[in-house]
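1. Below: sequence and its predicted model.
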Amino acid sequence: MAVGQDVVLGLLRSCFEVGVSSAQPSVGMASIWAEQIKPWLEAKAPERQQVWVVGAGKAAASMVQALEACAGDSERLKGVVVTRRGHGGPTRHVEVLEAAHPVPDEDGQRAARRMFALLSTVETNDPVIALISGGGSSLLSVPVKEIPFVDLQQLNRSLLACGAPIDEINTVRKHVTQTLGGQMAQACRSPVFQLVISDVPGDDPAVIASGPFCPDETTFEDAMQVIRRWGVQAPHSVLRYLEKGLRGQAPETPKAKSLVFRKVQTHTMASNGLMLDAVASHLSAMGFHVMSLGDGVEGEAADVAKVHAAMVRQVMAKAAGWPEVPVAILSGGECSVTLTEAQMKQSRGGRNSEFLLSVAHELRALDERVPFAALAADTDGIDGVGGHAGALILPGDLAQAAARGLSARWHLEQHTSYDYFKAMDRLLVTGPTMTNVNDLRVLIVGLPKLQ
């Protein structure tokens, strides 16, 4: 066994656990309830009979659990949220439904229609708390009447495979649905407190879950430009509807000037940036010199990996201006993997394991006398296809892979990162974490004096 493998494995796992723990709704809900939600309820709905709760996203169930624990018996909570299948949990008053992600299914459409109908009938003196987290776009997808649901599903598949950044993907989603891009807020007459867990760079609530309670400044023209720019294979019904919107024959999503948003207050309780800060503090306390690239890292996973690998080589070479080992390089955000239709059917892995596979390829000739290790994982516990959260590289793995005849380059070309890391026994399997603040990437060069 290479030097420190067991210790480094524990170290990398602890980074993931610290990051996920920092983003759990239970961590910050008590203070948010006492300092923000409760005063807001008293100010906006002093004569309330009950508090309605709606929401969507991978963290929806855990957000409800934390909210119910803080509210106790002081408020009458009632409502419904929808989360990704397998991410549910027991609740006392608010119903939790489950549906498919990332491609919407009929269960999600039914849940979204139910929420939309509820919001349309809530009395004005009863407030609404909206719990929104990443993944909500697909879970709240109800197409406009001109687009069959099967076409909306196909559009989502094509958008996810085209390599576009999430904000551009969501621009299209907002303009072909009845529920996203502020349209949930538009349907509601009551005051809304929107509590958000961010999984997008910059934490713009209009991008998170496609902003069902937020103004949308994008347009039909923007949506069509995304289709053209990324060569999205959109169904004819989608193209016809977007063209209808371009002619002014379909309603635009509500904009910031709309009066409906005066009743919406938004607070972000967890984010990728806050998670990175927690992991950076954890590694600094261990003795690492931490270089954090922040939460805005986007691009093709394999290309982003090349930049990270170049940084590792600079540290190894003791280049001027670079910190001395031990060094930890952190980044967050969301990379993409562009696939053809054929590749979508055969690919196995996800953006994080593909990132790490590209790192392995770029550093295949690395002199490992100085220990090198890495982790890349999605904080929701699911990275693409395969049931894993991500993958790891431990000291000595690069040489071991070569000795086994495993070609990182070949697996990159096939987009089968899952198979590579499974053969190396380096998949990170956690199951659903009940939160989602996007990706965590940790590359370490050298080791401090770990006990």
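-> Good, I have the coordinates.

2. From here on, just use CA atoms for contacts and neighbour counts.
-> Noted.

3. Where do the strands of the chain begin and end?
-> 51-56, 77-84, 94-99, 128-133, 192-197, 264-270, 289-292, 298-300, 327-331, 334-336, 372-378, 390-393, 427-428, 439-445 (DSSP state E).

4. one more structure, for comparison:
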Amino acid sequence: MPALPDSRLAPRAFLRALYDAAVQRALPGQVLAAHLPPPPHGRTVVVGAGKAGGAMAAALDAAWPAEAPLSGLVVTRYEHVPPAYRARGGRIEVVEAAHPVPDAAGRAAAARIATLVQGLGPDDLVLALVSGGGSALLSLPAPGLTLEDKQAVNRALLLSGASIVEMNCVRKHLSAIKGGRLAALAAPARVCSLLISDVPGDDPGVIASGPTVPDATSCADALAICRRYAIELPPAARAGLESGAFETPKPGDPRFAGHAVELIATPQQSLEAAAALAREAGVEAHVLSDEIEGESREVGKVHAALARAVARRGHPFAKPCVLLSGGETTVTVRTKGGRGGRAGEFLLGCALALQGEPGVHVLAADTDGIDGVESNAGAIVTPDTLARAAAAGLKPAERLDRHDSFPLFEALGDLVVTGPSYTNVNDFRALLIV
């Protein structure tokens, strides 16, 4: 591991090094090859979707025997194809589409992927490369629905404050390819799913809305979620859910017999990698949880309360230490037009609750390198964040109410900008108390 800067003298660099270690642990090039099955007697077809899709395709192409046939198609987010693979190409085609709201390119890619897996036999193998973001990128509307229908529901879900589990329950029931339907189309071929988890609990049925695994949720569940969050459904979507016509394949379905599911990178593994690096530098690290959910600003307040207890009373942990957490928080958008994502919202809530607590520095960022739809992965809060904001005429509380964290942290020079990381194990938060 690289040498860390002294946490007392360079907290920003220290926290950034922890974030980088977390991302490094989840890079497909580091972890994918160990999970590959042997080549089959028949064909090997690669399909996939997600923000890590391009890097997963590149890692698979490099690790798969040169003499073994390999072909397929993977869809990833715009600008998320590793430059080296984009330049040289390979045996697996990688196309790009929109995230978090699906577009026509994603629909076209999903239709091609559905066609690729059909007509295979029992000696053939489908390698499914699945990572976070696949729900939007692999968008093939259920019969009777249009892409515009899917876009409208997706936008409403993103603004509603629904959890990722709830959002993906609705998404899979309005899809012709998610919720296990992709694997069902591939029968009788064997399917091996290689997953990078971006969801609390690492449920394969939630990651990218589970295109290759059976679905335990129901149309009734999807309807209940839409009622809970006042999601307006297009008439065809409501009819399909109410009639059960959009029901997904369930556990026990024989079409999934013999299939394999491999989690090749998870949020917990990335948090543990960051913790190991901190301890190597002589700073005790405590992983709070990799499954934290809830409203981002409220989660920020809770983290701030814990950091204050450590800073003031040495309880429940002694300082110096770093507190680490992951998961996927939510933002219920009440005022449109703000610029910022979950990490920025968490940090503003945390900064306001800390009120300049001495010795507490915080980094929050998304491991895919993009916080929401802005150019940053996240940002950093320091003991003087509120004072510097006041001196610049910025009002953090008002910014938080407008969901407008990005301009504030940009003005303070506190953004964490990494560019696409080519992986995705979701939220990363580190609170350093010295």
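-> Received the coordinates, thanks. Not measured: the values here are computed from a predicted model.

5. Deepest-packed of the strands of the first structure, please.
-> Most buried of the strands of the first structure, by mean neighbour count (mean count of other Cα atoms under 10 Å): strand 390-393, with a mean of 29.

6. okay, it sits on what stretch of the second structure?
-> Matched against the second structure by TM-score structural alignment, strand 390-393 of the first structure falls on residues 378-381.

7. and if you look at stretch 52-59 of the first structure?
-> Residues 45-52 of the second structure are where stretch 52-59 of the first structure lands, counting by TM-score structural alignment.

8. before we move on, the earlier item: pull the residues that contact the match of strand 390-393 of the first structure.
-> 12, 343-344, 347, 351, 361-366, 369-371, 409, 414-417 (Cα atoms under 8 Å, 6 or more residues apart in numbering).

9. average offset between the lengthiest helix in the first structure and the second structure?
-> In the first structure, assigned by DSSP state H, the helix with the most residues is helix 5-22. Compared with the second structure after the fit, helix 5-22 of the first structure shows a mean deviation of 1.8 Å (mean Cα distance after the TM-score superposition for the first structure).

10. what's that helix packed up against?
-> helix 272-286, strand 372-378, strand 439-445 (3 or more Cα pairs under 8 Å, 6 or more residues apart in numbering; DSSP states H and E).

11. mind putting the ones you listed in CSV, distance to residue 122 of the first structure included?
-> Converted to CSV, those look like this (distance: least, Cα to Cα, whole Å):
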stretch, distance to residue 122 of the first structure
helix 272-286, 33
strand 372-378, 36
strand 439-445, 37
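
12. Out of those, flag the one nearest residue 141 of the first structure.
-> Closest to residue 141 of the first structure of those, according to Cα to Cα: strand 372-378, at 22.7 Å.

13. which secondary structure elements does the closest one contact?
-> So strand 372-378 of the first structure, by 3+ Cα pairs under 8 Å, 6+ apart, packs with helix 5-22, helix 351-362, strand 390-393, strand 439-445.

14. Reformat these as TSV; add distance to residue 224 of the first structure.
-> Shown next, in TSV, are these (distance: least, Cα to Cα, whole Å):
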stretch	distance to residue 224 of the first structure
helix 5-22	36
helix 351-362	26
strand 390-393	33
strand 439-445	28
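
15. Of the ones you listed, flag the one that's most buried.
-> Greatest burial across those, using mean count of other Cα under 10 Å, falls to strand 390-393, with a mean of 29.

16. and that strand, how far out from the chain's middle?
-> 18 Å (Cα atoms, centre = their mean, to the nearest Å).

17. Residue in the second structure paired with residue 299 of the first structure?
-> Correspondence of residue 299 of the first structure to the second structure, assessed by TM-score structural alignment: residue 294.

18. What residues does its match make contact with?
-> If you count contacts by Cα under 8 Å, 6+ apart, residue 294 of the second structure has them with 163, 328-330.

19. Residue 28 of the second structure and residue 117 of the second structure, how far apart?
-> Distance, residue 28 of the second structure to residue 117 of the second structure, using Cα to Cα, to the nearest Å: 23 Å.

20. Could you report the separation of the alignment partner in the second structure of residue 15 of the first structure from residue 281 of the second structure?
-> For residue 15 of the first structure, the aligned position in the second structure is residue 18, judged by TM-score structural alignment. Distance of residue 18 of the second structure to residue 281 of the second structure, given as Cα to Cα: 11 Å.
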